[in-house]
Every structure is written in C-alpha cells, then in structure tokens.
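In: sequence-free structure coming up:
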C-alpha cells in the first residue's frame, strides 16, 4: 500500500456480500464533501471488481487504491474512494 492521503471516514461492510458493499459505499459518499476519502473494509472478494467498476462509471468519485490483508483470520479488502 502506498497511501498518500488522509482517510476522512471508514465504512465497515465486512460480512456483507454483493451488492451491499457498493450500495453502502454510495450512501456514505453521498454524505461526504469534495476531497474527502472514504476507507471501505470488505470481506467479499468481488468487492475489488465491484467497487472498481462502480467508481469508473460514477462521476464525482475516484478509486485511489485497493489493498488486501489478513485481519482476525479472514481476508479483508480495503478500498479508498475519494469524492471529487
């Protein structure tokens, strides 16, 4: 991970499957301001492609980075989304 930004808020959607990580991310982004960065924690492996596709097709957001780590015995996919 080469994080060069400050996280404004963290959204924990661990244990939730498609489409909830994207739905909850969109809801959270709607409450943020331009320049804010949302950190999304997910356990759904599909969240990598789902959030990437959503960010690519959504005006006003940018997917900055995605990372994968082991946390409490499970794989956690961390996504960083910036409001443009």
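Out: Great, that's in hand. Note that the structure is a prediction, hence the values are computed from the model and not measured.
In: For the rest of this, base every contact and every neighbour count on C-alpha atoms.
Out: Will do.
In: Helices along the chain, start to end?
Out: Taking DSSP state H as the criterion, the chain carries its helices at 20-30, 47-56.
In: and the shortest one with helix 20-30, angle?
Out: Helix 47-56 and helix 20-30 are oriented at 40 degrees to each other (axes from the mean of the first three to the mean of the last three CA atoms, to 10 degrees).
In: Run through who's touching helix 47-56.
Out: For helix 47-56, contacts defined as CA atoms under 8 Å, 6 or more residues apart in numbering pick out 18, 21, 22, 61, 62, 63, 66, 77, 79, 81.
In: Structure two is appended below for comparative analysis:
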C-alpha cells in the first residue's frame, strides 16, 4: 500500500531526454501543494533523470519509481 494518492497522470511515453523532465516540471508547477503526479515514460534514462531532477529541485519529492516491462512509472509530490 502506498502513502500517496495520484492527483494527475502525465504520459510522456515515446519522448526522450530531456522531455520527460521538462514536461514533469511544467505539469507539477500547475498543481497544488501536496499533489502527486504520476509520470509514465518509456525512456530508461527517465529513472535517473527524474530522480536527479527531484533531488536538486526545491518543492518536489520523488516518492516512488517503478520499472515495468516497457514503461517506467514515477511518482512526484509537490511539497511547496
């Protein structure tokens, strides 16, 4: 069981670096504090790219990442 509820889903499947991070930032900026954005990506690099971005960006927290067969799912919480 997770300790977060998805507020919105962003589909960036088929897009490569840096677009998953760019689109995630654009979308998270529009959400309320506490919202959780689910990001669906097919770029394997998104695992490290989104993690690195969240680590160096104030106001966001990477709460979970899941690696599927073809889709990488990321959960980002807006913290401020």
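Out: Perfect, I can see it now. Computed from a predicted structure; not experimentally measured.
In: re the thing from before, of the helices of structure 1, which is nearest residue 38 of structure 1?
Out: Ranking these by proximity to residue 38 of structure 1 (CA to CA) places helix 20-30 first, at 7.2 Å.
In: May I see the buried residues of the closest one?
Out: For helix 20-30 of structure 1, burial by neighbour count (16 or more other CA atoms under 10 Å) applies to 20, 21, 22, 24, 25, 26, 29.
In: That helix against structure 2, how far on average?
Out: Superposing on structure 2 and averaging over aligned pairs (mean CA distance after the TM-score superposition for structure 1), helix 20-30 of structure 1 comes out at 0.2 Å.
In: Of the contacts of helix 47-56 of structure 1, which qualify as buried by neighbour count?
Out: Among the contacts of helix 47-56 of structure 1, the ones that count as buried by 16+ other CA under 10 Å are 21, 22, 61, 62, 63, 66, 77, 79, 81.
In: Looking for the alignment partner of the fourth one in structure 2.
Out: Okay, so that is residue 62 of structure 1. Counting by TM-score structural alignment, residue 62 of structure 1 lines up with residue 61 in structure 2.
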